[in-house]
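# coords please:
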Amino acid sequence: MTSRYRARLAVAAFACVAVIPLSALAADATSDAAPPAKGYDYPTQGRVEYVLGCMDEKGHDFANVYKCSCTIDRIAAVLPYDDYVEQMTFAKYATLGGEGGNEFRVDRARAQTKKYRALQQEAYQACGFGKPSPSASK
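Got it, this is the predicted structure:
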C-alpha cells in the first residue's frame, strides 16, 4: 500500500465522519450532566502536577494514576486551592536546610505542614495507598 493511497483512504474516512455542531454537544452535555461535585475547583494544571508528583513518589504504575487522581480529588473536596498551595509548599520545603529554609520552619509553617500531611495521609488511605512512604513522614 503506497503512502499516497493511505492518505486518500484517511481523507475518505475523515469525510465519512458526521460533523456535529458544538452547540448541539453543549446542549446534550448540560441536559443529562450530573450536578457538580462538592468541593473546590482546582486548575487542571495543579491537579496534573499533583498526580505527576504523587506518581514520582509512589511509582509509575498504571493503577497509581487512579489512586493519585483520587487523592487530589479528596484534598480538593475539603481544602480551597489557595490553602492547598500554601500548605503543600510548606510541606514540600519543610526539610530545606540552611538560611533559605528558615521561613519554612517557623511555627505557622510547621502547623500548615502538619495539617497538609494529615489530610494527605487520610486521602492516601481512602484511595488505596495504605501506609505512607518514608519521604511523606519527614
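# only C-alpha atoms from now on, for both contacts and neighbour counts.
Fine.
# the longest helix along the chain packs against which elements?
As assigned by DSSP state H, the longest helix anywhere in the chain is helix 107-126. Under the contact definition 3 or more C-alpha pairs under 8 Å, 6 or more residues apart in numbering; DSSP states H and E, helix 107-126 sits against helix 62-78, helix 81-92.
# now that helix: buried residues?
Buried residues in helix 107-126, counted by 16 or more other C-alpha atoms under 10 Å: 109-110, 112-114, 116-117, 119-124.
# closest to residue 29 among these?
residue 123 (29.9 Å; C-alpha to C-alpha).
# another one to check against the first:
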Amino acid sequence: MKILYACLFLLAAPASLAAADVNDYPTEARADYVFVCMKANGETRDALKRCSCSIDVIASLLPYDAYVAAETVASMTQAQGQIGALFRASEQAKATAAELRRAQAEAEIRCF
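Next up is the predicted model:
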C-alpha cells in the first residue's frame, strides 16, 4: 500500500513548471529512452538522431517528475489484480498517461 501512496504522490506532483525552463532529465533517463527507441525503430544512425530528438521534445514539454509519474502509471496499469485496477480506473492516472502520450505524439510529429 505504501507503494501505491508513493505513486499517487508522484502523480500529484505539480507539472506547472515549464519543462523547457528546466533541463532536469538525467542523462541515464535520456540514454535509456534513446536505447529503447532505437530498438523499436532500427539500430541505425538515423534512428539515433530521431530518437534523440524525440526525448528532447518530450523533455521540453514535460518536467522530469511528470515523465517519471507517467512511466510509473504505464507500468502499473500492466499489473494484475487490485493495484493494476486502481491505476487503470484512476482519473488522475489516466490524465497523467494522456499527458505523456501528447508529448510523445508531438515528438513523433517533430522527429519522425
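# ok, back up a step: can you put the helices and strands packed on helix 107-126 of the first structure in TSV and add mean neighbour count?
Shown next, in TSV, are these (neighbours: other C-alpha atoms under 10 Å):
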stretch	mean neighbour count
helix 62-78	18
helix 81-92	17
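# with distance to residue 23 of the first structure added, can I get these in TSV?
Below are those laid out as TSV (distance: least, C-alpha to C-alpha, whole Å):
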stretch	distance to residue 23 of the first structure
helix 62-78	29
helix 81-92	31
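# tell me which of those sits nearest to residue 40 of the first structure.
Of these, nearest to residue 40 of the first structure by C-alpha to C-alpha is helix 62-78, at 5.4 Å.
# that closest one packs against which elements?
helix 44-58, helix 107-126.
# and the residue nearest the centre of the second structure?
In the second structure, the residue lying closest to the centroid (C-alpha atoms, centre = their mean) is residue 67, at 3.7 Å.
# map it across to the first structure for me.
Residue correspondence to the first structure (TM-score structural alignment): residue 67 of the second structure is matched to residue 84.
# before we move on, what about residue 97 of the second structure?
Using TM-score structural alignment as the criterion, residue 97 of the second structure maps onto residue 113 of the first structure.
# against residue 9 of the first structure, how distant is its match?
58 Å (C-alpha to C-alpha, to the nearest Å).
# over to residue 90 of the first structure?
Residue 90 of the first structure is 56 Å from residue 9 of the first structure, by C-alpha to C-alpha.
# equivalent analysis for residue 41 of the first structure, please.
Per C-alpha to C-alpha, residue 41 of the first structure is found 43 Å from residue 9 of the first structure.
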